[in-house]
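A.B. asks: here's my sequence, what's the structure:
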Amino acid sequence: MHFLNLIILILLSSSIIIAQDEDETIILPDIEIQSSIGDRTRLTPGSTNYVGRDLMDKLRGLTVGEIIEEIPGVISEMDDGDTRKANFGIRGAHSRRSRKISVYEDYNPLNFAPYTDPTTHYIPPDERIGGIEVIKGSGQLTHGPQTMHGIINFLNHRPPKKGAGKIITSFGESNIGPRQQYHIRYGRDFGKLGTWQGMFTRHDNRGPVKGDIIDYNDYFLNGDIELTSNQKLAITLNYNHEDSEYAEGGYGLSQYIADPEMGNKRLFDDTFEMDIVRTSFAHSYYANENLKIDTNIYYNFVYRQRWSQTDNEENGLTVRNDINCTSAGSRVDVSGVTNANCGYKNTPRRYHTAGLETRFYKDINWFGKPNNLKYGIKFEFEKIERKARQTGSDKKQTGTQMAEDGTEFAKMSEDAEVYALALYLEDDIQATDKLIMTPGVRYESYYLIHNDRERKDGCGATGVTDCNNYTSYEKDEYILLPGLGFTYEANNTNQIYGGLHMGMAPPAVGDAGYRQISNLKSQKSFNFELGLINKSFEDKLGLTFETAAFRTVERNRPVKSSLRTAGTGSKLKNIGTTFSDGIEFSANWDQSRYSKNSRNWFATLSYSFMYPKLKTHQKGERDSSVDAGSVIVVDDIYENDIPFVSRHKGLLTIGYGMPNKWDISTTARYRGEYFTDIDNSKGIGQSGRWGQVDDYWIINARGNYTLTNFNNSTLYISLTNIFDTVYIASVSAEGLKVGNGRSIMTGIEYNF
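C.D. replies: A predicted model of the protein is given here:
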């Protein structure tokens, strides 16, 4: 309560200052609300990383996920061939649907329902991204609610101040089929109406297996308006429509060995449809030279539904048992299997997320020391509807399929509302000329109302008349998260940083389902890090490097007792304490920084090591016969590796070229082995849901050529997975998925 009173007092004090200075007009830099890093990188405590558009263009990643993996400690697991499902993890966070990190686009949340269902099935098209920010230290306390591992923020291109546009066309081929990407944008200054920019992007890409086609159109409009000499407004409007062929169910082991590219054999109608509407209004008010106020109002609407005729069962990817198929229960790779008479399992989801955040930047002098205060308040509302049912073969849902009878939403029908309030305060204290201390604190509170209208098992299909099995519950939680960071600049070329903070992540429906969320506790963590940035050799040798050591002590991490135990499905439970110790290292070398040659070499090295350990005494569960047999209690899991966290990850890029004219380069990527259950089982199970995932190397290459006589337009070619390495990209309760095979893309970026 004292903390709340303090925050309210600070806000009121700021309001008084604003009132006193409202007649003062100041011309200050461009709007910054989209980025917490930018020019403020030096004042962001802890480890931060930034990937700019120039580097993205130079590397020509096949997907955004490949670009993300340039950052030490960040992983991206392939699921759909275009990284639409955004399986990102940071410093030991489970990457499944990025549920354990906060993902933003211009600090508008991309997690569909951040407090209860923070899944991500969408990230912006790579052509639209102007840069990517990652915060891994205590600086993430000014964001949330997931603050244990890190945050990712995608920055869109801002409207140009002079009329300019770009057309990007990319064509290519993978082992599965063609890949096509189109992008056009144009922006200009409209005088008093501000600068505006419109963008259109289309992707039509084959995934890593037969039956996966990612197909979407993206429409985007943003504008920057100078309301007065000290007030600016940024407006964003976005609509994205996806109509993809996508089987969420993955392989069993024998299917992967026999034909890793088979998918659903293109015999079954597995589709994913999604409509997204995203809006935000970001206002910056420069009250005076010492006070700036940013306010962001956002609203996101998502409607997505999956139609599936296949699913992962004990023996692999099969025809669903519950949709009246002629081949129900058969593996999709069995000779003569068909989808004759097949219906569908339909899982519609609807998300509404609205928020209001006001952030104050205040420069003051306390006790003779300069202080840069950053404090704010955020309100967020979420409404979620999740349903599942079996239907007939008519996707148009005519006849009785939409009737409220025993078959309507027989699998699941639930909704939830969340009311959340967050307060935060961070202060950059200039303790000495070289040392900045940054204490901070975040207060999180949310209130959840859940209604479950799930039918009883067997309702309708077996003629059961008493179908109602309604439940309802309410839950609230209040958490205070302190932090302390520091930055020490020994000179202009060396910086030491570090810090500690507490983090949290609310239990997600992906962890246990809404009915079980009441039994799960929020994850909490104690995070420690110490890092060094060195630029001493940049001018003479073209070399810079950064290294950081960290420890994350986590409580109540949700893990599967075993992905292969009968009856557990994808449900999780809180486990005790986990320790994730790690080291990150990155180095960049650019010969052009010191050489007078017209052509020069360049290189990048990145390496991350993790030592992820379960620090709780608990018996594991194992079955030596079949995946879903009777449960056998086995040895203590203490000191086993945390599931889904690999110990090693690295990449090396070597290139040669003429700056601003042409370049060629090749990259070797490595991902170490990891386990997917707390037993640390060595082999992959027959269902493909558990076991040890082997390490792998991927070799990529690319080239760029700038057409100086055509407005510096660019021709490029890129090759991904040159040696066509077959590897397991992810393992989950839906089975195993493979990564993209050999792919080649070529295109042109035409500037006008």
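A.B. asks: please count neighbours and contacts with C-alpha atoms only from this point.
C.D. replies: Fine.
A.B. asks: just the strands in the stretch 651-752 of the chain please.
C.D. replies: With DSSP state E, counting those that start in this stretch, the ranges of strands along the stretch 651-752 of the chain come out as 662-671, 674-675, 692-693, 696-707, 713-720, 728-732, 735-738, 743-751.
A.B. asks: tell me which of these sits most buried.
C.D. replies: strand 735-738 (a mean of 27; mean count of other C-alpha atoms under 10 Å).
A.B. asks: and that one, what does it pack against?
C.D. replies: Other helices and strands packing on strand 735-738, by 3 or more C-alpha pairs under 8 Å, 6 or more residues apart in numbering; DSSP states H and E, are strand 728-732.
A.B. asks: tell me how far the strand it packs on lies from the chain's centre.
C.D. replies: When C-alpha coordinates are averaged (C-alpha atoms, centre = their mean, to the nearest Å), strand 728-732 and its chain have centres 17 Å apart.
A.B. asks: please provide the structure for the following sequence as well, for comparison with the first:
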Amino acid sequence: MIALLFKMNLNKMRLIIILLSILTTNLFAQQKSIEGTIVDSKTMLPLKDVEISILNSEYKTKTGSDGKFLFKGLEQGSYDLLILKPSFKQIKKTITLSNKELNFNIILDENYINLPELLIQSFSLINGEKNRKEAIGSAHYVSNTDLNQYNNTNIHQILNKVPGINLQEEDGFGLRPNIGIRGAGIERTSKITIMEDGIMMAPAPYSSPAAYYFPTVGRMNSVEILKGSSQIKSGPLTTGGSINFISTPIPEKFKSSILLIGGTNNYRNYHGYAGGTFKNFGVLIEGFNYSSDGFKNLDDNKSTGFNKKDYNIKFNYKGKNSSKVFHETILSLGVTSENSNETYLGLTNEDFKTTPYKRYDASQNDNMKANQERYSIKNYIEFKNGINISSTLYLNKFHRNWYKLQSVVSDNNKLGISSIFKEGNEKALSIVNGTTNSLDDALIVRANNRKYISRGVQVVLNKTFYKNNISHDISVSSRLHYDEMDRFQWEDKYKIENKIMRLTSKGIEGTNSNRIQYSNTVANYINYKIKGQKYSLTFGLRNENIVGQREDYGKSDIERLGLDLNIRKNSINVIIPGLGFMYDINNSSKAFLGIHKGFSPPGDKPETKPEESINYELGYRKYTKNTQTEIIAYLSDYSNLLGADLAATGGTGTNELFNAGEALVKGIEFSTSINTINLSSKFKLPIYFNYTFTDAKFSDDFESAFDAWGGDIRSGYYLPYISKHLIGIGAEFKSNSFMINLDYSYKSNFRTSPGLEMRNSNDIIESFGVLNTALNYNFNENVKFKLSVSNLLNNVYAVASRPAGLRPGQPRVIKLGIKLDL
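C.D. replies: Take a look at the predicted model:
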């Protein structure tokens, strides 16, 4: 009996084993795997540390240095993959796993701000490289990767790679840039709209747009440059274009970074930030400091350098968003301080040839002290029905006092510093360069003490809908804005003895210039864009309603009691239209054209007209896997050009605007980049080439009110400080662990005052070229080594002769640093 039971149990066990074997075999037969490679859309190189997870499961992994990932032991069916990497756009991908193994590649696009797509519009003009390709008109995007190549703090060096931009160096460090776009005036960047995260950053954009404050470039995450008809949405300056700086975003996860760089002339650059998002709250704390002892030399060995500090903090709150509404609020606070020993005083031609980096002794006390505060609150509401609303409250305060040599008294004649280089003023020059001792009160140093306020509120409503396979985007915005400039200046007087300046008469504050200029503005904008299968059409309409006023208390009423108050007022209400059209020739090629009205506010002087122009552009754009090419022809027809009496341009510094007659600016912008190594290679060798041709001339005869222009202007005279030819060429050699860059920029001759000739004239700055190189090496994912050399060949070249004498470009600078990402 026992033997029988044992035999029966043995048969059952055999049956169970057979059944389990069959089930196990079927189970493993049904298990599959998902594997793939993730690459950067821009470099097409593998991306490391990309997080891939399968939603509603515990499956999660990261890519290695080869960009590969693998999930094993999966059954047949559909899976939702979530792909995340900081500074790249999030991807959700649904895949179906059938009988075969699944292997595929995923391309990630860079995303410089961790916000939903529609919400980004409040920060951005074009939303990165991918959307730049779809821009109706000329647009450029300098990514965080591009900025990190050289760790540039000088905006001039960054923009040298962008066609259509005219630059005039001043101090060699980019502290106070002079930037123009498509022939628009470059003086103190006063003819283009400068923004940070979509907020105007000029000290007083309407009352006094000259950029004595400029955003700290080294703190930024990316830069956008917008030209053509679509840039009228920024305003109020719509002739040349707009530059928008995107600041460091709040990370989705905790992240910290430290950058330490040292270099020639005791150059120092420290940049650090830390932050992250914790449930519904996010925070970012950031500090930036850069300084140098300067590359110019005074006889007393006093520093000619600077020290600039910039601190920023951000908070954000994401509401408990329902399936129908997304809500987020971001608060940003920042302060910037600068102490720079900068001057307007240059050199004679003879001294520049022998000692180009010398500074004359009468500039030994020249110093700029500046402080800026910025506050903003951005609020976003996005509805699932295609409507989103963003609102921004902002307040910027800026105070600067540039204490610098203004004029010289010699033989009882008072001369501005721009006049001492003229024939017959040799004695005044000998006082300034310290070779002759002076009488008391011979050197007049002005305290250019000014305070600025810029504040406002802006609301933008966007609506997107689709009808008959055509997308429709409508954007409506309104901005209420107030800004002012408060001038409260004085002059101290010195003598110079044995090359040392000694104070002989102390000035009384407010006795040189004592006035307030302010503007109240209402700006409205509407844009309508339709996009079909082969075409895009956009129409924009901007309205600027500006009331500017100046209250001049005079030099004797320093308490501002109104005893001798002089008031003047100017009002303007202008409509600024823009139209753009783009046609998709094929999948890789597009053609576009645009026309818009250019405008610059006329200030508070009633007889001054606004700057107005009609601007045209026609372009072609082609993008393939290995090549990107764009060519644009443009024309700006000015019915009235505006000039400004700025000390920076050789004027008296009144900041008065004046009518400068008609002008015609035309040109061509060409840019191309080619990847010369096959994309499947572990290495990449892209090269780029940019060329800009600009023909900028006055088109009528008039008598200029601006002495620095020489008075008598004739049709056909070239506009000053605009080169006919600009060239940029460069190459990168990169792999996963290192990158080597080589960049060359060339600038042809340009005039320093209006005239007919571009050669053989005393009013010419000769052409020059600058070669830069950089090496970036990744020890590992957290530690990066950085080496850069600016002006590798150590060329000596002049960048300007205004406001007073020749000024040199920066000599060779070597920088060495390390970056830690934690």
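A.B. asks: Throw the strands of the stretch 651-752 of structure 1 into TSV and include distance to Ser646 of structure 1, thanks.
C.D. replies: Output for the strands of the stretch 651-752 of structure 1, formatted as TSV (distance: least, C-alpha to C-alpha, whole Å):
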stretch	distance to Ser646 of structure 1
strand 662-671	7
strand 674-675	5
strand 692-693	9
strand 696-707	12
strand 713-720	22
strand 728-732	12
strand 735-738	16
strand 743-751	26
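A.B. asks: go through those strands and name the closest to Ser15 of structure 1.
C.D. replies: Ranking the strands of the stretch 651-752 of structure 1 by proximity to Ser15 of structure 1 (C-alpha to C-alpha) places strand 743-751 first, at 45.6 Å.
A.B. asks: which residues of structure 2 does that closest one align to?
C.D. replies: Under TM-score structural alignment, the counterpart of strand 743-751 of structure 1 in structure 2 spans residues 813-821.
A.B. asks: the matching stretch against structure 1, how far on average?
C.D. replies: Superposing on structure 1 and averaging over aligned pairs (mean C-alpha distance after the TM-score superposition for structure 1), stretch 813-821 of structure 2 comes out at 0.9 Å.
A.B. asks: contact partners of that stretch?
C.D. replies: The contact list for stretch 813-821 of structure 2, computed with C-alpha atoms under 8 Å, 6 or more residues apart in numbering, reads 255-265, 267, 781-792.
A.B. asks: again, only using 6 Å
C.D. replies: Residues outside stretch 813-821 of structure 2 that contact it (C-alpha atoms under 6 Å, 6 or more residues apart in numbering) are 256-264, 782-790.
A.B. asks: counterpart of Gly582 of structure 1 over in structure 2?
C.D. replies: Taking TM-score structural alignment as the alignment basis, one finds that Gly582 of structure 1 is matched in structure 2 by Gly667.
A.B. asks: check which helix or strand covers that match.
C.D. replies: Following DSSP states H and E, one finds Gly667 of structure 2 within strand 663-675.
A.B. asks: which other helices and strands does that strand contact?
C.D. replies: Strand 663-675 of structure 2 makes packing contacts with strand 627-640, strand 686-698 when contacts are defined by 3 or more C-alpha pairs under 6 Å, 6 or more residues apart in numbering; DSSP states H and E.
A.B. asks: kindly reformat the ones you listed as JSON lines containing mean neighbour count and distance to Ser589 of structure 2.
C.D. replies: Shown next, in JSON lines, are those (neighbours: other C-alpha atoms under 10 Å; distance: least, C-alpha to C-alpha, whole Å):
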{"stretch": "strand 627-640", "mean neighbour count": "20", "distance to Ser589 of structure 2": "9"}
{"stretch": "strand 686-698", "mean neighbour count": "21", "distance to Ser589 of structure 2": "19"}
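A.B. asks: now stretch 604-611 of structure 1, how far from the centre of its chain.
C.D. replies: If you compare the mean C-alpha spot of stretch 604-611 of structure 1 with that of the full chain, they lie 20 Å apart, counting by C-alpha atoms, centre = their mean.
A.B. asks: now do stretch 687-694 of structure 2
C.D. replies: Shown here is stretch 687-694 of structure 2, whose average C-alpha point lies 19 Å from the average C-alpha point of the whole chain (C-alpha atoms, centre = their mean).
A.B. asks: where in structure 1 does it align, residue-wise?
C.D. replies: Against structure 1, the aligned range for stretch 687-694 of structure 2 is residues 603-610 (TM-score structural alignment).
A.B. asks: average offset between that stretch and structure 2?
C.D. replies: In this overlay with structure 2, the average offset of stretch 603-610 of structure 1 from its partner residues is 0.8 Å by mean C-alpha distance after the TM-score superposition for structure 1.
A.B. asks: what sits against the closest residue to Ile417 of structure 2 other than its chain neighbours?
C.D. replies: Using C-alpha to C-alpha, 6 or more residues apart in numbering and skipping residues adjacent in sequence, the residue nearest Ile417 of structure 2 is Ser407, 5.1 Å away. Residues in contact with Ser407 of structure 2, defined by C-alpha under 6 Å, 6+ apart, are 415-417, 444.
A.B. asks: Glu474 of structure 1 too?
C.D. replies: Contacts of Glu474 of structure 1 were listed using C-alpha under 6 Å, 6+ apart, and they are 448-449.
A.B. asks: alignment lookup: it to structure 2.
C.D. replies: Looks like Glu474 of structure 1 aligns to Lys569 there (TM-score structural alignment).
A.B. asks: tell me the secondary structure at its match.
C.D. replies: strand (DSSP: H, G, I helix; E, B strand; the rest coil).
A.B. asks: in structure 1, which helix has the most residues?
C.D. replies: Ranked by residue count, the top helix of structure 1 under DSSP state H comes out as helix 2-20.
A.B. asks: contacting residues around it?
C.D. replies: Helix 2-20 of structure 1 is contacted by residues Ala287 when judged by C-alpha under 6 Å, 6+ apart.
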